Every structure is written in C-alpha cells, then in structure tokens.
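**Q** Fold the following and give me the result.
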Amino acid sequence: MEPIDLSLAIVTYNNSKIIKDTVISLVENIPADYSYKLYIIDNESKDNTLDIVRKIEGNIEIVELGVNKGFGYGHNAILDVINSKYHFVVNPDIQIENSDQIKNMIEYLDKNQEIGMLSPLILSPDLSIQYLCKTNPTVFDMLIRRISPNLFKQRQDKYVMKETGYNKIMKLDYATGSFMVFRSDIYKKLKGFDDAFFMYLEDADITRRVNQISQAIFYPEARVIHAWERSGHKSLKFAKITVLSMFIYFNKWGWKFI
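**A** Purely as a prediction, here's the structure:
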C-alpha cells in the first residue's frame, strides 16, 4: 500500500444524527495537497450511521467490527493497515472550520520532530473554550468531578489547567481523546490505545505513554469544534464504565489519591 500523508479514524456507535456533518467537515477541510484516507470504524451500530457514510464522497473506508468492545479496541482495529505520516483520532462530534486548521497542525509537527502527539484548542459550538487539557489524574480529582463541577472549584480548575489561559503551546500530561494528532510511527510503536479501557481514561493512558518515548503538546494555534456531551454524568451505565476505567488506570499507573 502506498504511503499517504494523513490517516484519520472515527469510531462510531449509533451516531446517525451527527456523523454526516463530521465526515463532510473533515473531507472538505483536508488541504488539497495532502493525501489522506478516512476510516470509519463501526462498533455494531443499530441505526443507519453507515448508510449515511456510504453516500458521502471522499477517500473513505468503512470497517464494520460487528462487535462493540469500546473506543480503544475500535481504533486499534486499523493499527496494522495505517500507512501514513500522521494519524488523527477524531470523535464523531467534531467540526473543522477550514483547511488552515489541519494545515497548521501538520506544519507545526513537520517543524518539531520531537513532538509525538498534538492536541489543538477544543471549542464548543458557541466558540467558548472546553477545558480538556489536564494534569495526571488522582482519585480525588476524578471523584470530585463526578460529584459536581462546583465542588473544590479551585482544585478542579487546577486539574484542567485553567491558570494557563489555554493560549500558549505547552507540554501535556493528559490530552483529550476527542481529537488527537499522532506521528504515525509513534502511534504504531505504542500499539495504539490500551483496549483494556472500554471508554474513558484511555486518552490519559496513551498521553502518558507518548511522553515516555516522545512529547505530547497542546497547540492552541489550531482549533476544532466539539459538541461535547458528558455522558458519564447522565447515566448509571456510563458512571460504572468510568469507575471501571479508574480501577484499570490506577492499577496500571499507581494509586495516587490526592
């Protein structure tokens, strides 16, 4: 298979309401001088997500897993076929405003070979900042966020690095999985995500592993729009998944309580 400039991956599960806008936004805003392939990896959707994707023009490949083993497992399904310089992990609720955003990310990575993974500025649809850069989590940080966004507010603000202003390039301990750009050789060297995590904290885990062999950075000079839903706060099912992910994460990296 011929090497390409960019590979992009979206893992879908019953995303029929949002997938069309996301895929079109990506395909239309990849700069024309970059070769690309967009993988849509489906975790056994029961709706018409894939019917919608099939009607969209672009270099798109659908991977039907026929099973739902989570976010990391889905992304890892294409690990052996990625043959790109840079690999994008993209949520199904992301919008790219124009081709300059992707171009800025790639040009920065081209000039800074020590960077293995980049996280851009993530904005809400109203263009307010989503504070998704974090320090390495502790049990305390995780628990107070689950209880209330207003509990120990100063501590929570520190956890999401609000004091930085989100206006300068900086190293990251914990980047959001909603939009990540990897140097593909680093991503493959890490063997992608740890699929022991069904959902939640696999992004914290992979950021730590990037930093063991390279650097993860926040790059606010490019931005994406993210229609963010914190499902872990809305459902007992997702709360249970979050707790399980916490056990997996802290068993792996050590139990830091405060």
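
**Q** Please count neighbours and contacts with C-alpha atoms only from this point.
**A** Noted.

**Q** Other residues contacting stretch 22-41?
**A** Applying CA atoms under 8 Å, 6 or more residues apart in numbering, the contact partners of stretch 22-41 are 4-12, 53, 56, 58-65, 74-75, 77, 92-100, 102-103.

**Q** what are the ranges of the strands in the stretch 1-150 of the chain?
**A** 4-12, 36-42, 60-64, 84-90, 94-95, 117-123 (DSSP state E, counting those that start in this stretch).

**Q** picking up where we left off before, now that we have the contacts of stretch 22-41, which of them are buried?
**A** 5-12, 53, 58, 60, 63-64, 74-75, 77, 92-96, 98-99, 102-103 (16 or more other CA atoms under 10 Å).

**Q** run this one through as well so I can compare:
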Amino acid sequence: MKTTSAPHSETAGLSVSVVVYQPDVEQLTSTLASLGSACDTLRARRPNLPLELYLVDNGGLPDTAAALNVLRAHGIACAVISGHGNVGYGCGHNLAIERSDSHYHLILNPDIDLASDALKQALDFFDAHADAGLITPWIGDEDGRQQFLCRRYPTLLDLFSRGFLPSRLRQLFTSRLSRYEMRDCINARDIVWDPPIVSGCFMLFRTPVLKQLAGFDARYFLYFEDYDLSLRAHDVTRVVYAPAVRVLHHGGGAARKGSAHIRMFAVSAYKFFNRFGWKWL
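**A** This is a model prediction of the structure:
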C-alpha cells in the first residue's frame, strides 16, 4: 500500500475521503470539481482553513492528475492511497480516516455533486451546535427531486419491498416505506435531530467522534456499513439532518447493479441484523 503526495495534517482543518473502484471518470471529475467549488466558498469565509483530500483507489482509478492538480491550485492538499486492492467501501475510507488529523472529516461518494455552499453551511452549523457530531444533508437526484435517505430501523420486508419489488408492487407498501424513509418529518426546510440511520454517500463528522468510533466496521465489504456506523454514532454524539447543506446523488440501488451486488447486499444485511437485531415485518 502506498500514499502519494501525503497532505499536511492540522487539527483545525477539513479532510475528505473518496473511495473509488473502477469509477465513471466523467462523474468522478464532476464530483471533484464540485468539491473544489465548495472548498472555494468555504475558504472565502475561513481563508486559513487547511483542506485535504484522500482519494482511495480500490482498483481501476483512471487518470485523475488534471483534476487533482486543479484542486491543488485551489489550495487543497491531495493524496492518492493505492496498492491495497479492493478492500471494500468502509475499509477504504478507514485508510484515510486513520491518516487524518483534521477537526472535521467528510466521507464522500464519487457520485455526489456538492452545492457550492454545502461545506460552508455545514461548518457554520457545527459552529452553532456544539452537540452535533455528524451531519447528513438534503440529498437530491439528477432531476433535483429529494431523495429520502434518512431511515428508521429497517425490517426485512422494508428492505425487500424498497430494493427489489417492481414499482407497481412497491405501491402496495407505500405507507410503510414512507415511514421507513421518515417522509413524515424529513423535508427541504426543517432540521431533524437524531434520525436513526443516515446515508454513507455524505457523512460529515467531527473527526474526534469518527476516530472514537474507529471508523467503519471492516466486516462489511459493501452495503450496511453506513447503517452500522449511524447506529453506533448515536452512542457518542448527536446526528442531525441539516437541509441547508445540499448535494445531488447520482447513485443507484443494489438490484439495478446486478446479481453480484444483490449477493453483497444480502450478506451485509445478514451481518447487520445479526449485530443489531432482526426485525421481519
């Protein structure tokens, strides 16, 4: 394993980790560009804030030199962590988390585009709410419609009906899925404290909280590592949905990605329920 161009570490800064495996180069470039724009807006408010990016290569990283050089030109220290193979999503982020000594750490998917003021809004929220340790944002899809990625504790029926049923059958479970997705309280306006589970596509932590949790549980290769981390986070801090922090998410569910992803989803779901308790209906 190797880290190239290791960034500086200062306790007042913001670090970001992005884990990739054979990523779509166009989308990854878009994600990095939006991160750069959000960092520019943040720096306008906090000109001396150290910023660092860890790009974790689990395999198949395309040539990103130009995109990283643009970020460096904007004062963002960039490192590529590679040579460890495909260790999974959570373990990949852990490689960056263990290197970081920032005050804040952002776990970011390579299929997320940040609003230009997303990081500014998030750090302003942290400044105003000392009890908050993990922020989850308003998340939209490619058409700008809200995705409801905060969750109550799932049942097996919730997971199956949401992830694998065709849309016409899924309509039979509209009421219970709305409850699972917290549609009764998650909206574009209201701050919601302590949603039980939040999405791993964008998790902004106070880094000491994340280190206290020892990052992701390495037993999950893909899927449910964010459910696990969310539930453990409630033991040490407060989790908050802050809709002023906005991102767009271009990702898709396991069922649309083929049989290998369905198998990984099932294996991780088994590990999750074995740890936190089974709920069937």
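
**Q** just to revisit the earlier point, which among the strands of the stretch 1-150 of structure 1 is found nearest to residue 161 of structure 1?
**A** strand 117-123 (13.1 Å; CA to CA).

**Q** That closest one vs structure 2, average distance?
**A** The superposed strand 117-123 of structure 1 is, by mean CA distance after the TM-score superposition for structure 1, a mean 0.5 Å from where its aligned residues fall in structure 2.

**Q** circling back: turn the strands of the stretch 1-150 of structure 1 into JSON lines, columns for distance to residue 165 of structure 1.
**A** What follows is these, written out as JSON lines (distance: least, CA to CA, whole Å):
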{"stretch": "strand 4-12", "distance to residue 165 of structure 1": "29"}
{"stretch": "strand 36-42", "distance to residue 165 of structure 1": "33"}
{"stretch": "strand 60-64", "distance to residue 165 of structure 1": "37"}
{"stretch": "strand 84-90", "distance to residue 165 of structure 1": "24"}
{"stretch": "strand 94-95", "distance to residue 165 of structure 1": "22"}
{"stretch": "strand 117-123", "distance to residue 165 of structure 1": "11"}
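
**Q** For residue 18 of structure 1, which of those is the nearest?
**A** strand 94-95 (8.9 Å).

**Q** what's that closest one aligned against in structure 2?
**A** Strand 94-95 of structure 1 corresponds to residues 112-113 in structure 2, going by TM-score structural alignment.

**Q** mean shift between that stretch and structure 1?
**A** Relative to structure 1, stretch 112-113 of structure 2 is 1.1 Å off (mean CA distance after the TM-score superposition for structure 1).

**Q** got a list of contacts for that stretch?
**A** 30, 31, 34, 35, 201, 202, 247, 248, 249, 250.

**Q** hmm, try it at 6 Å
**A** 31, 34, 247, 248, 249 (CA atoms under 6 Å, 6 or more residues apart in numbering).

**Q** counterpart of the second one in structure 1?
**A** When the two structures are superposed using TM-score structural alignment, residue 34 of structure 2 falls opposite residue 25 in structure 1.

**Q** ok, the nearest residue in space to residue 99 of structure 1 that is not next to it in sequence - how many residues close by?
**A** What sits nearest to residue 99 of structure 1 in space, not counting adjacent residues and going by CA to CA, 6 or more residues apart in numbering, is residue 29, at 4.2 Å. Look at residue 29 of structure 1: counted by other CA atoms under 10 Å, it has 18 neighbours.

**Q** which residues in the stretch 101-250 of structure 1 form helices?
**A** In the stretch 101-250 of structure 1, the helices defined using DSSP state H, counting those that start in this stretch lie at 139-147, 153-159, 184-189, 202-213, 236-253.

**Q** center of structure 1, which residue is that?
**A** The residue lying closest to the centre of structure 1 (CA atoms, centre = their mean) is residue 177, at 2.3 Å.

**Q** Return the distance of that one relative to residue 47 of structure 1.
**A** 24 Å (CA to CA, to the nearest Å).

**Q** just residue 157 of structure 1 next, same as before
**A** 38 Å.

**Q** same check, this time on residue 160 of structure 1
**A** For residue 160 of structure 1 relative to residue 47 of structure 1 (CA to CA), the value is 35 Å.

**Q** How about residue 151 of structure 1?
**A** For residue 151 of structure 1 relative to residue 47 of structure 1 (CA to CA), the value is 38 Å.

**Q** Could you find the closest non-adjacent residue to residue 228 of structure 2?
**A** residue 272 is the one closest to residue 228 of structure 2 (CA to CA, 6+ apart), at 6.8 Å.

**Q** The one you found matches what in structure 1?
**A** Aligned partner of residue 272 of structure 2 by TM-score structural alignment: residue 249.

**Q** Adding mean neighbour count and distance to residue 171 of structure 1 as columns, could you present the helices of the stretch 101-250 of structure 1 in TSV?
**A** Formatted as TSV, the helices of the stretch 101-250 of structure 1 follow (neighbours: other CA atoms under 10 Å; distance: least, CA to CA, whole Å):
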stretch	mean neighbour count	distance to residue 171 of structure 1
helix 139-147	15	20
helix 153-159	15	14
helix 184-189	18	17
helix 202-213	20	9
helix 236-253	15	19
